[in-house]
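Undergrad: Whatever this is, show me its structure:
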Amino acid sequence: MENNRSNYTSLLMIHIGIGVLLFIVPFLSKIFSISIFGFGVYYLIKTQNRNNEALVLSAYVMSVEVLLRMTNGMHFNEYGKYSIILYMLMGMFFTGFKKSSAMYWIFLLLLVPGIILSTFTLSYQVDIRKAIAFNISGPVCLGISAIYCYRRQIKFDRLMDVLTVFGFPLISILTYVYLYNPSIKDTITGTQSNFETSGGFGPNQMSTILGFGIFIFFVQFLLRSSTTKLKVINGGLVLLFAFRSIVTFSRGGVMTAGVMIVLLLIVLYFQTNVRGRFKLMLILVFTVFAALGVWTYSSLQTSGMIDKRYANEDARGRKKQSALTGRERLIESEFEMFMENPILGIGVGKNKEYREEMTGIEAASHNEITRMMAEHGALGILCLLILLFTPMVLCLDNRQHIFMLSFMVFWLLTINHAAMRLAAPAFIYALALLKVTINEEPVVHREQTVGSRIE
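TA: Okay, the predicted model is just below:
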């Protein structure tokens, strides 16, 4: 799926059309979701996952999840996570998995006590199945995906195919958002997160997925734009995603994208030759000026409100008391839950109910780290340590995986402001565990190979 082929631009156009169609006839989203799922199962059976088709299909589902949520196309709330889990299991059935992935089997087993505990602690007024599924589907999706990806060998070009597939549903989302809210100036009245500029969807999750779009099309611009036409298309898409992500007034996705891009450039700088480094410096300068241009345009479109938002000020320029829009209280309450129940926690799904009893605040967790501590206790901390340190060990023997640090940062930053409500952080984390090879030549040729992609 190289970007110099005509099917890339054709698929971009098709997904612009999908965005328009779902905006006009939202009901078609339900048919679209069934079609995606059915085709995925059929295609995996047909190919028997010979070329990691499970990853490609999961990438598409991960990106399309937000579009389906926006248009009420989900037949059940955790469609994205369950679909990815099924694709990963089917992929493992056909092509197996590494026995050395035992740490992630342990991770999944450590989640079980919290699930059992919740069946006793949740009140009768709560739908126990939904409460548990809402909170545990993300970690389970991560665990299953991690087992599939753990040290699974994949060629760099195939990994780039996966990243390319991420981009197509994101184009549909971007199209929908522009159609839903074509005029930013007429919408912005304050510095709070804005549902109108987010396509009527949650600004936090929209910022996350649009921010991921910034990174995806920056990668396309950097590594898969073999012609001037493709450079213009992919560069333009980076700017469009950046603008719409900024004007959601939710900061998490924008900041995460920025860190991911910086880390990728740093990794490439140390893995390319002299000529490649020079070009990277030029790209960095261009990126900085482009970012300043997008920010200036965003500031003009929002009458300066976006500047106040990132300065943590209200519409009148007064400093807000909370730097995290009130999430400090949620985090504090989850620490209190952990301190009161340090061994097994309070049980999966009990978080929201327990907080309301403690503080009167009815809100779901925004932070997966403190949620794991509150609901799983010490076992949750052990789970987090497995997730954090396992990729760090793999990194020592996987230097050709130039996206590893960027993927890890996406996971870590996203679960700190949006928990795991989307499938994105779970699946992207797993991709960091892949064993990437540039080609079949010895590793000593890596510098020339990576450098040639930038040249």
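Undergrad: CA only for contacts and neighbour counts going forward, please
TA: Will do.
Undergrad: gap between the nearest residue to Thr47 once chain neighbours are set aside and Leu230?
TA: Distances taken as Cα to Cα, 6 or more residues apart in numbering put Glu53 closest to Thr47, at 7.5 Å, once the chain neighbours are dropped. Distance of Glu53 to Leu230, computed by Cα to Cα, to the nearest Å: 25 Å.
Undergrad: go on, Met420?
TA: Taken as Cα to Cα, the span from Met420 to Leu230 is 33 Å.
Undergrad: ditto for Val238
TA: Between Val238 and Leu230 the distance is 12 Å, computed by Cα to Cα.
Undergrad: ok, those two, which is more surrounded?
TA: Between Val238 and Leu230, Val238 has the larger neighbour count (other Cα atoms under 10 Å), namely 24 against 19.
Undergrad: Tell me where the stretch 151-300 of the chain has helices.
TA: 156-180, 203-223, 228-246, 252-271, 274-301 (DSSP state H, counting those that start in this stretch).
Undergrad: Here is a second sequence; please produce its structure as well for comparison:
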Amino acid sequence: MFRPLGKPFFVAAMVYFIARIVMAGNKRKTQEILLASAYFVGAEVLFRMTKSGLSYEASKYLVILFMSMGMFYQGASGKGYPYFAYLILLVPSIIVASITLTFEAKFRTNIAFVLSGPVCLGMAAMYCYDRKVSQQLLLNILLYIALPIITLTTYLFLYTPSLKDVLTSTASNSAASGGFGPNQVATALGLGMFIMAVRLFLKSPNMGLKLLNMAIFIIMSYRAFVTFSRGGVIAAVFVTMAFLWTLYFQSKSNMKNQIIGSLILVVIAASTSWVISSNQTSGLLDKRYANEDALGREKEDIATGRVDIFMDEMNGFLSSPFLGVGASRTKNIRVEEGIGHLPSHNEIGRLLSEHGLIGVLILLILIFKPLSYRSTNRNNIFFYAFLAFWFATINHSGMRIAAPSFIYALALLHITYDKRPLHRKQIK
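TA: The predicted model follows:
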């Protein structure tokens, strides 16, 4: 009803957060930059599906802008130099693409589509590397991501009042995903599920908040299930398990009992959501996750064509192993062969194909630099969860949205904990 308000709202939010960053004192700059980035990461899919952004990649560009402002005001850690090298290593693929992309391909648009995510990751990682933030601020950052996802969830209910009218098969369903790509919607909702699970464990001191967070978790899970896109849901499960593993083994014995109690609530919430979703989809959801079609016959390809795309990318790597075929060239080749405009779902395959051996070096930086940092700084209880979200997402959805880039960078933060003040008796 109010589509024309979308773009003014986007601009207003952008101006609001930029103003907060500029006017903040030095001590609050980091907080404002990370909260601004978190908001647009959480709202990105909603802005895209309602065509509210100034451009399709606007949220990624804003995260890059916010991180650039942060480095302008505060600088960056010298120890994060591998991420500067990583950004430089992205350049050769652009040069190769200028030679290999066909005339019909829109050079700027195609390059921006495949490289905006990697550049966003590099800028965010450079800014966040070893930057000190409190655990309370990190929880607020996650909340700023979750709140727009709650709005997205509400929008999905308004957009699709009756699921039974739009579900006819076990394929991913855009009608149940707000008329947008189910993969991106499920990824955003999966991230929201993880954050609500975190709040159930760490930010629910009373039963009222536990029930509220549990209810939001159930509703988000339901909307994620009925997109019929499995990647985002499976990623949410693995990420939550990684978080709980770290939390449990870093907690004292009295806290472990509370964690087990909260885990039982999460399992009950997830089971409730699954039962409701299965009922609302007349059992089609069960067949989807069992890799069956609507008639109960097992599908041959569990990855719904993604293996074929990955093999095409491996052929590109073998054909040009040193510098790769160039940024966006793999999609361009599929267009030439009449397969269609199929973007890569797997960032690892795309890196190897389009960057060649440089892509191998990029992967080594992205995987081993955080692990090296973790060996000297173990304060971030979300480290493995954040890294798991990045890795799981780039393997089923590539870097189409800003979330995996920003979440990866959050794993590099230096988390501090508030110390309780010591009250000493005065000696008389």
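Undergrad: After superposition, what is the TM-score?
TA: The TM-score (TM-score structural alignment, normalised by the length of the second structure) is 0.95; 420 aligned residues with a Cα RMSD of 1.6 Å.
Undergrad: relative to its centroid, which residue of the first structure is most remote?
TA: Farthest-out residue of the first structure from its mean C-alpha position, per Cα atoms, centre = their mean: Tyr124, at 34.0 Å.
Undergrad: quick one: what's aligned to that residue in the second structure?
TA: By TM-score structural alignment, Tyr124 of the first structure lines up with Phe103 in the second structure.
Undergrad: How about the secondary structure of that match?
TA: For Phe103 of the second structure, the assignment made with DSSP: H, G, I helix; E, B strand; the rest coil gives coil.
Undergrad: In which helix or strand does Glu313 of the second structure reside?
TA: helix 306-319 (DSSP states H and E).
Undergrad: In the first structure, what stretch matches that helix?
TA: Going by TM-score structural alignment: helix 306-319 of the second structure matches residues 327-340.
Undergrad: average offset between the matching stretch and the second structure?
TA: For stretch 327-340 of the first structure, the mean deviation from the second structure after alignment is 0.4 Å (mean Cα distance after the TM-score superposition for the first structure).
Undergrad: Which one of the helices of the stretch 151-300 of the first structure lies nearest to Thr187 of the first structure?
TA: Among the helices of the stretch 151-300 of the first structure, helix 274-301 comes nearest to Thr187 of the first structure, with 9.9 Å by Cα to Cα.
Undergrad: For Tyr42 of the first structure, grab the count of nearby residues.
TA: 11.
Undergrad: if I look at it, how far off is Leu431 of the first structure?
TA: 23 Å.
Undergrad: now do Ile24 of the first structure
TA: Distance, Ile24 of the first structure to Leu431 of the first structure, using Cα to Cα: 35 Å.
Undergrad: what's in contact with stretch 187-197 of the second structure?
TA: 42, 45, 142-143, 145-146, 149-150, 153, 213-214, 216-217, 220-221, 223-224, 231-233, 235-237, 239-240, 266, 393, 397, 403 (Cα atoms under 8 Å, 6 or more residues apart in numbering).
Undergrad: Correction: the previous question concerned stretch 223-240 of the first structure.
TA: So stretch 223-240 of the first structure is contacted by 2-4, 213-215, 217-218, 220-221, 290-291, 294, 453-454 (Cα under 8 Å, 6+ apart).
Undergrad: For ChimeraX, what selects the buried ones among those residues?
TA: Command for ChimeraX that selects the buried part of the contacts of stretch 223-240 of the first structure, burial taken from 16 or more other Cα atoms under 10 Å:
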select :2,3,213,214,215,217,218,220,221,290,291,294,454
